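Chemist: dropping the sequence and predicted coords here.
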Amino acid sequence: MPDSKQLPVERAKLYARIMLGITTLFLPISIFDWANIQSQINFYVAIVHGLLIVGYMFLLKPGNFYPLTLVLHIASSITVAVVNHNIGGFVSYNFAIICIELMGIGFILGRARWIITATAISIIIHLIAIINEITLFWSFSDPNSLIMMSVNDNYKYLAIVSQTILLLGTGAIITILTHVINQREYELEQSRQAMQQRSDELAALAIRLETSNQQLVSTETTLRQTVDALTVAALPVGDDVVVLPLIGGFDIQRAKAVEDSLLSYIHEQRANTLILDLTSVLVASDSLLTMLERIIQGAKLLGTRVILAGLQPEVAPMMVQLKLNRQTVLSAPTLAAALELR
């Protein structure tokens, strides 16, 4: 996003380039009629004004924006007055141009007090030019070609008053429009800052949620490892008997961990009997049934007899799916009864 202080400067430089282009239009007109003293004056005035505009563009900075822009406005207003006065017919040419120049500079300045100052400058220079045209205090033009010299006094006074009022109205309109624009820009900036703040808050919240999620995942992993360590540990009973208490639910991951650790433990202990204590198992999930089937088959291959202890009534019907061989797999109502069968 552009710097809020630099943006008016860039707009002012664009305005200055437009003014420089308009000023250069006076040069070919003056050159084509160089024998006329008025054309020579217009040429030199345009050159001076062009140099002032170039200097303005190089010197313009946020720190000197307003006073330097007013200096350019003074120079532009004087240039318009002098050039049009020498062309002939000041009132017919100058007023429209000075109003347009005031509108452009007003929108660049953008603040009420500076627009009021620019309007006052335009009125003063315009009145001085009109008075000069009436009195011919300074002029290279033919008096017969000047409108203000060829009309009655009532028209002259009407022109002074009416054009002054129109310049005041132009300044007032620009002031109101720029106030509305500035207010809208301020509201938009406030909305943008609120949205940015909200975005920052959401980003911070997302980071906190991500951190909390990572902590929860880490905690869950630790708890799972702890539970697995507590609930899948086989217990040796005597020299050749191993008891495995099965507690809680079994998903695929946990069932695989029980199966791998148990078969390795049986092999290490050279156990002849494996007692699977199902007292705490209340629901026989597919993962549990698959695990029991694989453990029983693996134990048989290792030459170990399997005894199911504490089988609950809710689980017993589902154990039928395993199609257990009653000669190799025994069952007992309690762990104590299973120990007596070993």
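Modeler: Great, that's in hand. Model, not experiment: these values are computed from the prediction.
Chemist: only C-alpha atoms from now on, for both contacts and neighbour counts.
Modeler: Fine.
Chemist: please enumerate the strands of the stretch 1-150 of the chain.
Modeler: Counting by DSSP state E, counting those that start in this stretch, the stretch 1-150 of the chain forms no strands at all.
Chemist: in this structure, where's the longest helix?
Modeler: If you go by DSSP state H, the chain has its longest helix at helix 153-231.
Chemist: the helices in this structure, which residues?
Modeler: In the chain, the segments counted as helices under DSSP H are 6-24, 26-32, 37-59, 65-87, 90-109, 112-135, 153-231, 252-269, 286-301, 316-319, 335-341.
Chemist: how far does the fifth one sit from the chain's center?
Modeler: On the basis of C-alpha atoms, centre = their mean, to the nearest Å, the separation between the geometric centre of helix 90-109 and that of its chain is 39 Å.
Chemist: relative to helix 65-87, how tilted is that helix?
Modeler: Per axes from the mean of the first three to the mean of the last three C-alpha atoms, to 10 degrees, the angle that helix 90-109 makes with helix 65-87 is 170 degrees.
Chemist: and helix 90-109 with helix 153-231, angle?
Modeler: Going by the same axes, to 10 degrees, helix 90-109 makes 20 degrees with helix 153-231.
Chemist: in helix 90-109, which residues are buried?
Modeler: Across helix 90-109, burial judged by 16 or more other C-alpha atoms under 10 Å covers 90-91, 93-95, 98-99, 101-109.
Chemist: can you list contacts of that helix?
Modeler: By C-alpha atoms under 8 Å, 6 or more residues apart in numbering, the residues outside helix 90-109 that reach it are 8, 11-12, 15, 66, 69, 73, 76-77, 80-81, 84-85, 114-115, 118-119, 122, 126, 129-130, 133, 146-148, 163, 167, 170-171, 174-175, 178.
Chemist: also this one, for the comparison:
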Amino acid sequence: MDRRQLLSFGAVAALLPVVTSASAQDSGKVAAADPAVTQKPLLPPLESFPIWPKGKMPGAEGVTVKEEWILRNPKAGDPNDTAATHVAEPILMVRRAAKPNGAAILMIPGGGYVRVAVSRAGGLSDKELADAGTTVFIMTYRLPNDNWGSAQLAPLQDAQRALRLIRHNAAKYSIDPNRIAVMGFSAGGHLAGWLSESFERESYTPIDAADTQSAKPLVTGMFYPVMTMLAPYAHTGSVKSMFPDGATDEDKKKVSLEFNLPKDMPPTFLAHAGDDKTVPAENSLILYQALRAQKTPTELHIFELGGHGLSGQDYTTPWTAFAKRHGLWG
């Protein structure tokens, strides 16, 4: 990825909304399109495949949730601006690179662990990356308050399996299996960080050859992430979704990233806005301090403005430079 391509990706992604990064507090109410609003065209869906083989998803016994795809803003007239609720079959959507450069990114959307805010057609960020040669995989994941037998572990299981599948199928997508990064937004940032610090954890019993692969990303990008589950800086919606029946601080610490960092945590990039009223910037500040204390390569950008979503801020240019420095791009 050359400098021109990096700047193009960063500038465009900063100016336009990123479909795969959603506010952690967005409503999950099912809504139909407003017939009075001019509708944008429905874009074709990306190719996709299930993360788990049929009948092999851990903790699925007796779970009867019905997956729904809803419009995030029915009055906006964009049928592509959607979210998945009650995810029953997590999938990987693939944005293939026209001229693969060997790099791949697993993108994890947000949604407060209440839903997964993502379009079946993908978004601007993954398109820009693919145009520059990077193959992008966008995942949906199970939500912890849907009574999965694995409870809080369900999204982590999906993320581990997703990264292993990407690595296992590297040849199919012209990917270097050693050059796979993860990017996560909002609650998806928490899941990206959780994956990155839990790559050696056996969260489920291996089921096939894909599970012999490492679940460790080369480099991690976390954007306005939920990080801690402890007051006073926790995003209360994510905590309620993660622990619908309540939890002790000790239980919350088990899924608070700052308490569980391995010494070989991947290089980690963090970006947040100081005026984020949904997920306080202290989430990134605290994690940065913890990473720095153990000498994990890390970089933090706190923008004065941008709110939850870093609107109008070019956070992708420093991220791509960081990822390139740590080997994602040659």
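Modeler: Arrived safely. Being a predicted model, the structure only gives us computed values, none of them experimental.
Chemist: what's the TM-score here?
Modeler: Between these two chains, after superposing, the TM-score reads 0.28 (TM-score structural alignment, normalised by the length of the second structure); 148 aligned residues with a C-alpha RMSD of 6.1 Å.
Chemist: circling back to that earlier point, of the helices of the first structure, which is nearest Val243 of the first structure?
Modeler: helix 335-341 (8.9 Å; C-alpha to C-alpha).
Chemist: helices or strands up against the closest one?
Modeler: strand 273-280, strand 305-309 (3 or more C-alpha pairs under 8 Å, 6 or more residues apart in numbering; DSSP states H and E).
Chemist: so which elements touch the shortest one?
Modeler: Read it as strand 305-309 of the first structure. Counting by 3+ C-alpha pairs under 8 Å, 6+ apart, strand 305-309 of the first structure packs on strand 273-280, helix 286-301, strand 329-332, helix 335-341.
Chemist: now the first one against strand 305-309, angle please.
Modeler: The directions of strand 273-280 of the first structure and strand 305-309 differ by 20 degrees, with the same axes, to 10 degrees as the criterion.
Chemist: sort out which residues of strand 273-280 of the first structure are buried, please.
Modeler: Going by neighbour count (16+ other C-alpha under 10 Å), the buried part of strand 273-280 of the first structure is 273-279.
Chemist: same for it, what does it pack against?
Modeler: In terms of contacts (3+ C-alpha pairs under 8 Å, 6+ apart), strand 273-280 of the first structure is packed against strand 241-247, strand 305-309, helix 335-341.
Chemist: that strand to helix 252-269, inter-axis angle?
Modeler: 150 degrees.
Chemist: orientation of strand 273-280 of the first structure relative to helix 286-301 in degrees?
Modeler: 160 degrees.
Chemist: go ahead and confirm Ala13 of the second structure touches Ser125.
Modeler: Yes. Ala13 of the second structure lies in contact with Ser125 (C-alpha atoms under 8 Å); the separation is 5.8 Å.
Chemist: and Leu6 of the second structure, how many residues sit next to it?
Modeler: Residues near Leu6 of the second structure, counting by other C-alpha atoms under 10 Å, number 20.
Chemist: correct me, but it touches Pro318?
Modeler: No. In this structure Leu6 of the second structure lies outside contact range of Pro318 using C-alpha under 8 Å: 9.3 Å.
Chemist: rewinding a little: want to try CSV for the helices and strands packed on helix 335-341 of the first structure, with distance to Leu216 of the first structure as columns?
Modeler: As requested, those are arranged in CSV below (distance: least, C-alpha to C-alpha, whole Å):
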stretch, distance to Leu216 of the first structure
strand 273-280, 27
strand 305-309, 36
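Chemist: nearest to Leu27 of the first structure, out of the ones you listed?
Modeler: That would be strand 273-280 among those, by C-alpha to C-alpha, at 104.3 Å.
Chemist: centre of the chain to the closest one, how far?
Modeler: 62 Å.
Chemist: all set now, cheers.
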